[in-house]
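# build me a structure from this.
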Amino acid sequence: MEPLPEGFMCDLPYYKYAKGYIVQLNPEYRCRVVRLISHRYRMPCSESKVQIFSSETGEWRESVVSSLQDIRPNSIDCDGCYAIASNRMLYWMSYGEFLLSFDPFLINNSVRTSRKDGDEDITDPSYNMSSD
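Okay, the predicted model is just below:
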């Protein structure tokens, strides 16, 4: 089986601080694992499937995401197949074409693709995750 690009991200601090320097686990702490479902030999398209695991439900859900820019599935860098997490976003690099970013905690959000020349930065406000 071919490896899938995936990323892991947690939201909110793991510890919650109370008066008197008491440290306790934060009950609102949550994590997501995101897998980009790759069909290596498929034609470029603006819609792709992702699988998202939620620590709150303990379940995987499959969603369809879309972008204004067509993405070639075989252009995502799969050496290691992991995303970089920063500022509540997961980032995947392509082979020199674009940077794909994704916020796994928002239902209605935007996907952003940035070209390496920096001239094009597309935000698609109609990007939706729709659970099957």
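# please make it C-alpha for all contacts and neighbour counts, starting now.
Noted.
# quick one: the strands in the chain, in order.
Along the chain, the stretches classed as strands by DSSP state E are 6-11, 15-18, 22-25, 30-36, 45-54, 59-71, 84-86, 89-93, 98-102, 111-115, 121-124, 130-131.
# now for the longest one, which elements pack on it?
Under the contact definition 3 or more Cα pairs under 8 Å, 6 or more residues apart in numbering; DSSP states H and E, strand 59-71 sits against strand 45-54, strand 111-115, strand 121-124, strand 130-131.
# again with the second one
Packed against strand 15-18 by the contact rule (3+ Cα pairs under 8 Å, 6+ apart) you find strand 22-25.
# one more, please, to line up against the first structure:
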Amino acid sequence: TELGGVTLLEYMYLDENLLTGTVPTELGGLTLLKYMYLYNNSLTGTVPTELGGLTLLHDLYLHNNSLTGTVPTELGNLTLLETLTLDENFLTGTVPTELGGLTLLYDLYLYNNSLTGTVPMELGNLTELSYL
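Coordinates of the predicted model:
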């Protein structure tokens, strides 16, 4: 995708539109990105594992789309992440234990999906967490 070539991008605000298609894997190459807002669209497909390479990311808002598949374990690499919203999608599988390493996280929204299993004990490491 052309957007993957905008390598100096720090802020992506494409929320509340009528965007369709998948979240491009090329977005994982935007290594300076700090804020990604793609919520309230009609995006489909999976959450790209490549997003786990965005190690400067503070906010990742993907809620209220039609995303499927599992929550990528690679999101556990986003150690500066403060907000992660994956609610209101069609995600399946379990909550990855790797999310327990996101010690700066204070907002974690996973509701209204089809997640199964238990809440990982590792989430107890999220001492800054205010919303789950």
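# can you give me the TM-score here?
The TM-score (TM-score structural alignment, normalised by the length of the first structure) is 0.23; 65 aligned residues with a Cα RMSD of 5.9 Å.
# hmm, back to that, could you dump the strands of the first structure into TSV and include mean neighbour count?
TSV is the format used below for these (neighbours: other Cα atoms under 10 Å):
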stretch	mean neighbour count
strand 6-11	18
strand 15-18	12
strand 22-25	10
strand 30-36	19
strand 45-54	17
strand 59-71	17
strand 84-86	14
strand 89-93	20
strand 98-102	20
strand 111-115	20
strand 121-124	15
strand 130-131	13
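# measure Y61 of the second structure to T85 of the second structure for me?
From Y61 of the second structure over to T85 of the second structure the distance is 5 Å, taken as Cα to Cα, to the nearest Å.
# still on that earlier bit, in JSON lines: the helices and strands packed on strand 59-71 of the first structure, plus distance to Q69 of the first structure.
As requested, these are arranged in JSON lines below (distance: least, Cα to Cα, whole Å):
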{"stretch": "strand 45-54", "distance to Q69 of the first structure": "6"}
{"stretch": "strand 111-115", "distance to Q69 of the first structure": "8"}
{"stretch": "strand 121-124", "distance to Q69 of the first structure": "8"}
{"stretch": "strand 130-131", "distance to Q69 of the first structure": "19"}
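# nearest to Y15 of the first structure among those would be which one?
strand 45-54 (19.1 Å; Cα to Cα).
# that closest one packs against which elements?
Against strand 45-54 of the first structure (3+ Cα pairs under 8 Å, 6+ apart) you get strand 30-36, strand 59-71.
# adding distance to E47 of the first structure, write those strands out as JSON lines.
Converted to JSON lines, those look like this (distance: least, Cα to Cα, whole Å):
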{"stretch": "strand 30-36", "distance to E47 of the first structure": "11"}
{"stretch": "strand 59-71", "distance to E47 of the first structure": "4"}
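# S42 of the second structure contacts G21, doesn't it?
Yes: using Cα atoms under 8 Å, S42 of the second structure is in contact with G21, at 7.5 Å.
# neighbour count winner among these two?
S42 (18 against 12; other Cα atoms under 10 Å).
# isn't V64 of the first structure right up against I52?
No: using Cα under 8 Å, V64 of the first structure is not in contact with I52, being 10.7 Å away.
# what is in contact with these two at once?
With contacts taken as Cα atoms under 8 Å, 6 or more residues apart in numbering, V64 of the first structure and I52 have no neighbour in common.
# look up how far T44 of the second structure lies from L115 of the second structure.
In terms of Cα to Cα, L115 of the second structure sits 17 Å off from T44 of the second structure.
# and for G69 of the second structure?
10 Å.
# same check, this time on S114 of the second structure
15 Å.
# can you check Y13 of the second structure too?
18 Å.
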